[in-house]
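Student: Next input, structure requested:
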Amino acid sequence: MRKFFLLIAACSVLAACNLAPAYRQPDLPVAGHFDESEVPEGAGAGSGRLATEIGWQVFFGDPQLKFLIAAALERNRDLAASVARIEQARALYRIQNAARLPQVNANAGATRTQAPLGSFDPEFADSDATVRFNQYNVQAAVASFELDFWGRVSNQSEAARRRYLATIEAQRAFRLSLISNVAATYYAIRAGEEGIELAERTVTSRLYALEIATLRLDAGVTSSVDYEQAAILVTQAQTQLAELSRSTGQLRNQLTILVGGPVDGPVPAARPIEDPGQFGALDAGLPSALLANRPDIQQAEQQLRAADADIGAARADFFPRISLTGSFGYVSSELSDLFVPAKQAWSFGGLVSLPVFDAGQRQAQLGQARARRDELVADYQRTVQTAFSEVSDALIGRQRYKEQILAQEEAVEAQRRLAEAAELRYENGISIYLEVVDARRNLFSAEQQLIQLRATALQNGVSLYIALGGGLDAP
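Tutor: Next up, the predicted model:
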């Protein structure tokens, strides 16, 4: 009895053996905090909520944009594919994890056999007599079960589990990317629509100016040069209008694909892009928070942990594999007495497989697993660097776009005053019409640039929200 317990204890110790390296987070090649110069004045710590604390339904203030994001999350085909990949990885994990337990199969059978009597006894070889008999059997069997002394099976299961968790993070990352793409495309469309409205107003006013120039030319008050310059202003505005209509139409097609097809039903009204209520203030937090908040970083970490488990499985291949087989059941020629102790049939056995010579195959597999881990360490560090860079770039943009928009608004007002003065000077005969042409052209360009700057600033705000790990559903 004492030897039996010692054997059980020894098996328990061996079964607890795990040859996988302990996980250690790679060194982070980033600073411990964001550059203070990147944080806008009055937008430091505590000035806003963390992105992870704000669901996208709360963060975005435009009702039409929220409607489109909800449609995309529900109907986008790529997102549906990413969910299906999660189920595939989950099934693969369950398949691999099942190897940690014995696979028991049960079967039952019944046969009726007729054979010549001579096949049983040569003395009756010339006899025409036959023998008939029945056989019934019920059996439960374990085909082959590996005793996981070295952690090979458990590490393979752990690797599959980590890859399953990585697919979950990949789906979360794609989900945030989808929200970002929908918002960025939407703001580009809104900028295009406002640019089209501006171009249409400009074309209308310039056509009126062309009519005046035509009348003045017919009356001999002005030269053909002024007329041609007025016509050029019209064609320039018409060209810009056509360009904006083309690009905006293409963006609408892109948005339709992102939201999974045409949207049915009434669509809420949109807010102007200059509306300050598009979204609220965000607190950048600390770079270390990105490790827990960014799904792409979490995905890279899960892949790295899976690589550690792969190394453990590769190391275990150098040790013997011990497998057990067994069966237990009943066999009888009569169904009525099948389940009696005397009809029991059983067998148990074990197999030890010891690697002797494989021409370096196992060593190469271990080297491959280690090299794969080195690759994933570099991927993890690169992912962290990318996340840090995205947040830093968005923080810089948040401040600099604000400054640029204020300067551009002043430039638009200055160009508008210049255009009015140029028209007065021309009407009073002080200057030629070329000054009016240049002033109107510069005003139109400045107004279009202001619209684009506002849209770009909104897109940057979305990028900052997503880069900080925002995009979860509202609680």
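Student: Every contact and neighbour count from this point should use C-alpha atoms.
Tutor: Fine.
Student: which other helices and strands contact the lengthiest strand in the chain?
Tutor: Counting residues, the longest strand found in the chain (DSSP state E) is strand 130-147. Strand 130-147 sits against strand 104-116, strand 321-332, with contacts defined as 3 or more Cα pairs under 8 Å, 6 or more residues apart in numbering; DSSP states H and E.
Student: I'd like to check the angle between the first helix or strand past that strand going along the chain and strand 321-332, please.
Tutor: Tracing the chain past strand 130-147, the next element assigned as helix or strand by DSSP states H and E is helix 152-218. Per axes from the mean of the first three to the mean of the last three Cα atoms, to 10 degrees, the angle that helix 152-218 makes with strand 321-332 is 110 degrees.
Student: Who are the packing partners of the next helix or strand after helix 152-218?
Tutor: Scanning forward in sequence from helix 152-218 by DSSP H and E, the next helix or strand is helix 224-258. When contacts are defined as 3+ Cα pairs under 8 Å, 6+ apart, helix 224-258 sits against helix 152-218, helix 433-467.
Student: so can I have TSV of those helices showing mean neighbour count and distance to Asp317?
Tutor: Converted to TSV, the helices and strands packed on helix 224-258 look like this (neighbours: other Cα atoms under 10 Å; distance: least, Cα to Cα, whole Å):
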stretch	mean neighbour count	distance to Asp317
helix 152-218	21	7
helix 433-467	21	42
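Student: coming back round to it: can you tell me which of the helices and strands packed on strand 130-147 is nearest to Arg305?
Tutor: Ranking the helices and strands packed on strand 130-147 by proximity to Arg305 (Cα to Cα) places strand 321-332 first, at 24.4 Å.
Student: Now show me the structure for the sequence below, then we'll compare the two:
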Amino acid sequence: MMQNKRWQRLAGFSLPWLLAGCLSLDPDYQRPALPVTLGDSAAADHTDGYPQLAWRDYITDARLRQVVAQSLDANRDLREAIANIAAARALYAESRASLLPTLDAGLDGSRSRALTGSGNATAISQSYQAEAGTSAFELDLFGKNRSQTRAQYESYLSSAEAARSTRLTVIATVVEAWIALAADRSNLAAAQDTAASAQRSLTVTRNNQRHGIVSLVDVASAETVYQAARADVAEYATLVEQDNNALVLAVGQPVAANLLPDGIDALAGSMKELSAGVSSQVLLNRPDVLAAEHTLKAANADIGAARAAFFPTISLTASGGVGSASLSSLFSRGAGIWSFAPSISLPIFSGGYNSAALDYANAQQRADVASYEKTVQTAFQEVSDALARRATLHQQLSAQRGNVAAAQQYAHLAELRYRHGVDSYLNLLTAQRTLYSARQSLIAVQQTHYQNLITLYKVMGGGSARPATDKTD
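Tutor: Predicted structure coming up:
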């Protein structure tokens, strides 16, 4: 008899654990067909070694590395993304806990005095009870709880990929701000050089006008060039300060002066060049694409949970323990006590709530499919655009450097001819403007070149490997 009671108590404790999660009503997940062909564009298949570079390997400039490292510690957007990961992980842990019964234990005691049947005599009675059990645990026979847990898990993974995307955006934003500062510092230097040259020409022109060699028209033209250069100096000085402010915002804290770039020419070799070819399959490992796919998987699990709501739910309350009239004999001679109270609930009429919930889950999944496809299309376009721009940048840089060299020679010869009275000031004025414009154009192309390098790194998904994650099962 005692043996049977022990088996009954064991069954009361074990049954909820054994019956949890017997079935899943999730649809079979199929990754949507890609809305692009990954081998027929500028991102054609060759090698895929480039995206494995971590940012510290891709960025070779020591000062820029330090600035990026500071941003990864201090950037507020990244802190928010990391906090979102922690919140998603906590929600997943909370949902996963619902798959297991809650085991409670307690020790109760009571002591009372009561009148006996003979006169005014009283008697003291006491009882003690030790008990452990589960309360109202829902058996997950149709997988609703497990589907909800899977949905939370995929949401957590989506948050982790979103944080990777934010991290990659922070790196690219900081590098772009650093490049913009370098470019405007070079533009400021070019404007200052032009203003100094124009001032020298203005002085020479005024002297020539006093000696009757040139007219006041030449003096006015020289004055125009000088004042325009002064205005450019003031404008680029403002831009340099604004670039500094943008860099501080991107980093999240002030940047030391010794970590700022000197000019656009100093950026040579600051980042690695893209290899000859990159497999377009790397697009599927972009964090935004992975985040969209995890969101789609979460929607798939939500459908399973909505389907399970149409089936009965079974809840169990079970407990077992010992009772005794004396605390000292509770665990030695106490009497065994147990209870087992199953209940079943069958949805009969819910005003269409379950049907509406399933319709919503299906509609949400279709929306997430469209979002995933759009994310892949966007990734493909960004990579194709960046590679198409890169294809002509080296030729453009070479041509622009040649243009600056020719303009410098032109300006030098024009100044010599003007000072010796061979040419008019108009030729010198044209040469100065041509040189200044050529230098500005070269700086702009250099800025585009370096921004293209960091853009390629970003749109290829960066170099950090996907974080390892635990499975739900």
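Student: Got a TM-score for the two of them?
Tutor: The TM-score (TM-score structural alignment, normalised by the length of structure 2) is 0.87; 451 aligned residues with a Cα RMSD of 2.9 Å.
Student: ok, back up a step: list the buried residues in the longest strand of structure 1.
Tutor: By 16 or more other Cα atoms under 10 Å, the buried positions in strand 130-147 of structure 1 come out as Tyr136, Asn137, Val138, Gln139, Ala140, Ala141, Val142, Ser144, Phe145, Glu146, Leu147.
Student: what's the mean distance for that strand versus structure 2?
Tutor: For strand 130-147 of structure 1, the mean distance to aligned residues of structure 2 following superposition is 2.7 Å (mean Cα distance after the TM-score superposition for structure 1).
Student: That strand vs strand 321-332, what angle?
Tutor: For strand 130-147 of structure 1 against strand 321-332, the angle by the same axes, to 10 degrees is 150 degrees.
Student: What are the buried residues along stretch 11-18 of structure 2?
Tutor: Of the residues in stretch 11-18 of structure 2, Gly12, Phe13, Pro16, Trp17 count as buried by neighbour count, 16+ other Cα under 10 Å.
Student: Need the contact partners of the helix or strand hosting Pro16 of structure 2.
Tutor: If you go by DSSP H and E, Pro16 of structure 2 is part of helix 2-19. For helix 2-19 of structure 2, the surrounding residues in contact (Cα atoms under 8 Å, 6 or more residues apart in numbering) are 100-101, 133-134, 137, 139-141, 316, 318-320, 336, 338-340.
Student: Also stretch 23-30 of structure 2?
Tutor: 140-144, 146-147, 297, 300-305, 307-308.
Student: go with 6 Å
Tutor: Leu141, Phe142, Gly143, Ala301, Gly304 (Cα atoms under 6 Å, 6 or more residues apart in numbering).
Student: three-state assignment of the residue lying farthest from the centre of structure 2?
Tutor: Farthest-out residue of structure 2 from its mean C-alpha position, per Cα atoms, centre = their mean: Gly119, at 83.0 Å. Here Gly119 of structure 2 is recorded as coil under DSSP: H, G, I helix; E, B strand; the rest coil.
Student: so what's the aligned residue in structure 1 for Leu283 of structure 2 closest to, chain neighbours aside?
Tutor: For Leu283 of structure 2, the aligned position in structure 1 is Leu290, judged by TM-score structural alignment. Sequence neighbours aside, Leu468 is the residue nearest to Leu290 of structure 1 in space, at 6.5 Å (criterion: Cα to Cα, 6 or more residues apart in numbering).
Student: measure that neighbour to Gly44 of structure 1 for me?
Tutor: Leu468 of structure 1 sits 14 Å away from Gly44 of structure 1, going by Cα to Cα, to the nearest Å.
Student: what about the two, which has more around it?
Tutor: Ranked by neighbour count (other Cα atoms under 10 Å), Leu468 of structure 1 and Gly44 place Leu468 first, with 26 against 15.
Student: any idea how far the aligned residue in structure 2 for that one is from Ala172 of structure 2?
Tutor: Using TM-score structural alignment, the partner of Leu468 of structure 1 in structure 2 is Met460. Applying Cα to Cα, the value for Met460 of structure 2 to Ala172 of structure 2 is 12 Å.
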